[in-house]
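1. return a 3D structure for these sequence lines:
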Amino acid sequence: MKIKTRFAPSPTGYLHVGGARTALYSWLYARHAQGTFVLRIEDTDLERSTPEAIDAIMQGMNWLDLSWDEGPYYQTKRFDRYNQVIDQMLVKGTAYRCYCSKERLEKLREEQMANGEKARYDGHCRCDEVQKSRSANEPHVVRFANPIDGVVVFDDLIRGPIEIANKELDDLIIRRTDGSPTYNFCVVVDDWDMEITHVIRGEDHINNTPRQINILKALDAPLPQYGHVSMILGDDGQKLSKRHGAVGVMQYRDDGYLPEALLNYLVRLGWSHGDQEIFSRPEMIEFFTLDAVSRSASAFNTEKLLWLNHHYINHLDADYVAQHLLWHMNKQGYDLSNGPDLITIVKLYGERSKTLKEMAESCAYCYQDFAQFDADAAKKHLRLVAKEPLEFVKQKLSAIADFDWQIDIIHQAIQGAADELGVGMGKVGMPLRVAVTGIGQSPSVDATIHAVGKKRALARIEKALDYIEARADQ
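-> Next up is the predicted model:
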């Protein structure tokens, strides 16, 4: 059997973390089996579906590089097909027209709730008498004639056997009064037409599964296998939501995460392969199986995601990381021709940065001058005692030819200044760092000065000397 999975988001908002994990699991299952992965946009909710949400989903899938083999299919472009199937069901008797008014349905619901019963449609229009006494031209919805007796049993690929009695299910609406088909019905026809063999989705769809199975059986269509993934919780044990910082996938891009880090984190958020924590994409494909997916809810841990991101910043090819860093550098508004290449930045700041956003913010002094020195750093290091070391190292750096402006030669100049002055490296290096960067922390001072450039570094040292002079006069 050729494995075929699908990811079928509703475009009513961004692609969130839970949706991205579902997409990843479906994608991995197909790739592991050398099958087919389908992208389907379930946009039957005409009021809430938006082009912006569709664009956000596409952006998220492309950024994560979860490429699809078929699609994207749009349900709104398949209404003729759905209605064709519904009309056939009306003839066959597996669906019927319901003429009940909104008032009758509301009264029925109120009575059922008052009696402690489960609110559901009572099948009033299912009988032949109602059907014969009413006209198809009257306003109506179409309902599926759900089996009255028996049970629906399916073997969930993650949760094991699940059994639901048909008496717990009512005759759901499959076509609205305005003629538009409903979500649960469109899903069924799509899975049938697209020959989906495995449906991997969130546990919030478990209640939909028996309804969809019954419709598939009524259509004499093959049944896919179903696997329902548990929800993701915040670190407080509550369902993940905006208040936990849970936002669209592209917000993680904006916050400076690499797609590899987010994918690695999501795959482990409910799935494991021994004690392994770091997975390359080929390893995910090779090892992924649904029987290793946990039935329990998973808690989102931002610190773990940051740890993974730091790992990937420092272990992926620097050229690749630089490509992702470019977006953040442009966001900061830097003139990139006015400083070092981005591969240099990645190598220089990788160990110090948990995110690319943090990296872009940290290297600002490599591309643009700062207005003033950090007050605490200047108070501690730009004192009168630092004047002689700064003047001495400035002379040493000035003497380096432009073509010899290399990290090792810069280091020798700084070390030489310290040696000749008979002081420790810190007595020269710390004032020099504050002078060149404006702050008290940076990568190694020789590499930082190299990245800043000779002309700019010397000008900043002179600025620091002026600051020391002005401070001494106060």
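2. C-alpha only now, for contacts and for neighbours.
-> OK.
3. what residues are up against Ile400?
-> Listed by Cα atoms under 8 Å, 6 or more residues apart in numbering, the contact partners of Ile400 are Ile409, Ile410.
4. one more to line up against the first:
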Amino acid sequence: MSAVKTRFPPSPTGHLHLGGARTALFNWLFAKHHGGAFLLRFEDTDRERSKQEYVDSIKEALEWLELFWDEGPYFQTQRLEIYADYAQKLFKEGKAYYCECSPEVLEEKRKKALAEGRKPKYDGTCREKGLGPGPGRVLRFKCPQTGTTVVEDLIRGAVAFENQELDDFVLVRPDGIPTYQFAVVIDDLTMGITHVIRGDDHLSNTPKQILLFEALGATPPKYAHVPMILGPDGSRLSKRHGALSILAYRDEGYLAQAMRNYLVRLGWSYGDQEIFTLEEMIEKFDLSRVSKSPARFDPDKLLALNAHYIRQEDTERLAEMVLPFLLRLGIKIDNPKDEKFLKAVESVKPRARTLKEMAEMMAFYFVPEVEYEEKAARKFLKPDILPVLEELLDALKNMPAFEEKALEDLFRGLAEKHQLKLKHVAQPVRVALTGRTVSPGLFEIMDILGKETVIKRLEKALQHIREAS
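-> Okay, here's the model as predicted:
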């Protein structure tokens, strides 16, 4: 095999979503597995919809996923002279022709073909007119009218297309801008692309592109068409399934390694293995293991995978990663290596599923005063617990060693004295300290908060109970 070169050619008309990110990942992994190169190319000939913000967003998403490109980024709008040269070559060799049929005439032809039960393809009116370039004229490819074009797909096997079913498709529009079909072939040819891995919605384009390569006297790249991603309900994946752009997942607190791992398993497998490092993906990735069936997006599985990676992550690194999410909540941490902060991260690490969730879970450690959840306060901060909390507060003030084991002993002794279950003492204290009924272990959070903060928050809770009653 010659040196492998793959490409990812997004249109900068929107942000990078799951399907595009998976395509980029598969191309990147295939290139890296074979010691080849991965190229980034922007298909930006749709000038109305293409925007710089989407170029920047797509690059940012690929960089976040660590899918760094070896070549590019290239832009089709900067290559118009190259396309013009190849268009002239095809015209001069009689492999393409100019067509003067107006959009209105073409629409009438389309309607007539449909009414007669025929495929609505161009009928070749201008095929033998010998027209040259002129205002309003397009350049069409002179597609063979007999024979078969076979796509030797690396995932699906051989797929045959009858040439007579194909169209004399447009290569260059009246304004001189190449169509997708033409530009992509010239790009792949001149950039030395050896393998095209893309969604199976492109399969119908492939015979046209192969014929173009052959007309140019070139060998087409090898093609692999990956089945699409479906929503949980089996329909085509869309926003209504909860699918977000890649950067939106990042901003919701998903980890890049979790997203990569989830994407690679959407249609590819390696035995029963579910968790892969990036190095393992590169080592094991092969197109023979890509499924022929569509993959289904499962947001719950992605969330569970993200939780796994959070649990596995180094605490100091996790502490750095959660800082922006805390800042969104108005909490600024000056020293992310501070012992209290690292302990706080460690306490929520086994429970958080996203960095956003982690920030929300640990915010109570760093706010000046906690806000009580209404339902929690109504249920647990009641007058009947007042004597127990007052006694607890006195004991805490006089406690010499403020640490987890001593705190647990104190609570157990107090519960026994008042003939209560431990939870009937612990839950009101949890609400007093965190504002909610669910948190990391109570004695763990008391140790992290420290004696002074615990006493202050308990005093506030006592005041709340007295005022409420």
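5. so after superposing, what's the score?
-> Laid over one another, the chains give 0.93 as their TM-score (TM-score structural alignment, normalised by the length of the second structure), with 466 aligned residues with a Cα RMSD of 2.2 Å.
6. can you pull out the strands in the stretch 1-150 of the first structure?
-> Applying DSSP state E, counting those that start in this stretch to the stretch 1-150 of the first structure gives strands spanning 4-7, 36-41, 70-74, 95-98, 141-144.
7. for the ones you listed, which one sits closest to Val153 of the first structure?
-> strand 141-144 (19.0 Å; Cα to Cα).
8. quick one: the aligned partner of Met191 of the second structure in the first structure and Ile3 of the first structure, what's the gap?
-> Mapped onto the first structure by TM-score structural alignment, Met191 of the second structure lines up with Met194. Distance of Met194 of the first structure to Ile3 of the first structure, given as Cα to Cα, to the nearest Å: 12 Å.
9. hey, which of the strands of the stretch 1-150 of the first structure is tucked in deepest?
-> Of all the strands of the stretch 1-150 of the first structure, strand 4-7 carries the top mean neighbour count, a mean of 26, counting by mean count of other Cα atoms under 10 Å.
10. have a look at how far, on average, that strand is from the second structure.
-> By mean Cα distance after the TM-score superposition for the first structure, the fitted strand 4-7 of the first structure averages 0.8 Å away from its aligned residues in the second structure.
11. how far does that strand sit from the chain's center?
-> Its chain's average C-alpha position is 19 Å from that of strand 4-7 of the first structure, according to Cα atoms, centre = their mean, to the nearest Å.
12. so which elements touch that strand?
-> Secondary-structure packing of strand 4-7 of the first structure (3 or more Cα pairs under 8 Å, 6 or more residues apart in numbering; DSSP states H and E): helix 17-32, strand 36-41, strand 198-202.
13. again, 6 Å this time
-> strand 36-41 (3 or more Cα pairs under 6 Å, 6 or more residues apart in numbering; DSSP states H and E).
14. and the residue positioned nearest the centre of the second structure, how far is that from Gly20 of the second structure?
-> Nearest residue to the geometric centre of the second structure (Cα atoms, centre = their mean): Ile246, 3.1 Å. Ile246 of the second structure sits at a distance of 9 Å from Gly20 of the second structure (criterion: Cα to Cα).
15. Gln257 of the second structure now?
-> Remark: distance between Gln257 of the second structure and Gly20 of the second structure (Cα to Cα) = 17 Å.
16. thinking again about what came up before, same list, the strands of the stretch 1-150 of the first structure, but as JSON lines with distance to Tyr312 of the first structure please.
-> JSON lines is the format used below for the strands of the stretch 1-150 of the first structure (distance: least, Cα to Cα, whole Å):
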{"stretch": "strand 4-7", "distance to Tyr312 of the first structure": "27"}
{"stretch": "strand 36-41", "distance to Tyr312 of the first structure": "27"}
{"stretch": "strand 70-74", "distance to Tyr312 of the first structure": "30"}
{"stretch": "strand 95-98", "distance to Tyr312 of the first structure": "54"}
{"stretch": "strand 141-144", "distance to Tyr312 of the first structure": "51"}
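17. out of those, which gets nearest to Gly202 of the first structure?
-> Set against Gly202 of the first structure and scored by Cα to Cα, those come closest in strand 4-7, at 10.9 Å.
18. counterpart of that closest one in the second structure, which residues?
-> Residue span in the second structure matched to strand 4-7 of the first structure, by TM-score structural alignment: 5-8.
19. with stretch 212-230 of the first structure instead?
-> The aligned range for stretch 212-230 of the first structure is 209-227, by TM-score structural alignment.
20. buried ones in that stretch?
-> For stretch 209-227 of the second structure, a neighbour-count test (16 or more other Cα atoms under 10 Å) marks 209-213, 215-216, 220-221, 223-227 as buried.
21. now the end-to-end length of that stretch.
-> With Cα to Cα as the measure, stretch 209-227 of the second structure spans 20 Å from end to end.
22. tell me where the longest helix sits in the second structure.
-> With secondary structure taken from DSSP state H, the second structure has its longest helix at helix 451-468.
23. list the contacts of that helix.
-> Residues from elsewhere that reach helix 451-468 of the second structure (Cα atoms under 6 Å, 6 or more residues apart in numbering): Leu381, Lys382, Ala432, Leu433.
24. and the first one, how far from Ala468 of the second structure?
-> So that's Leu381 of the second structure. In terms of Cα to Cα, Leu381 of the second structure sits 9 Å off from Ala468 of the second structure.
25. more crowded one of these two?
-> Per other Cα atoms under 10 Å, whichever of Leu381 of the second structure and Ala468 has more neighbours is Leu381, with 24 against 11.
26. contact partners for the aligned residue in the first structure for that one?
-> By TM-score structural alignment, Leu381 of the second structure lines up with Leu382 in the first structure. Applying Cα under 6 Å, 6+ apart, one finds that Leu382 of the first structure lies in contact with Pro431.
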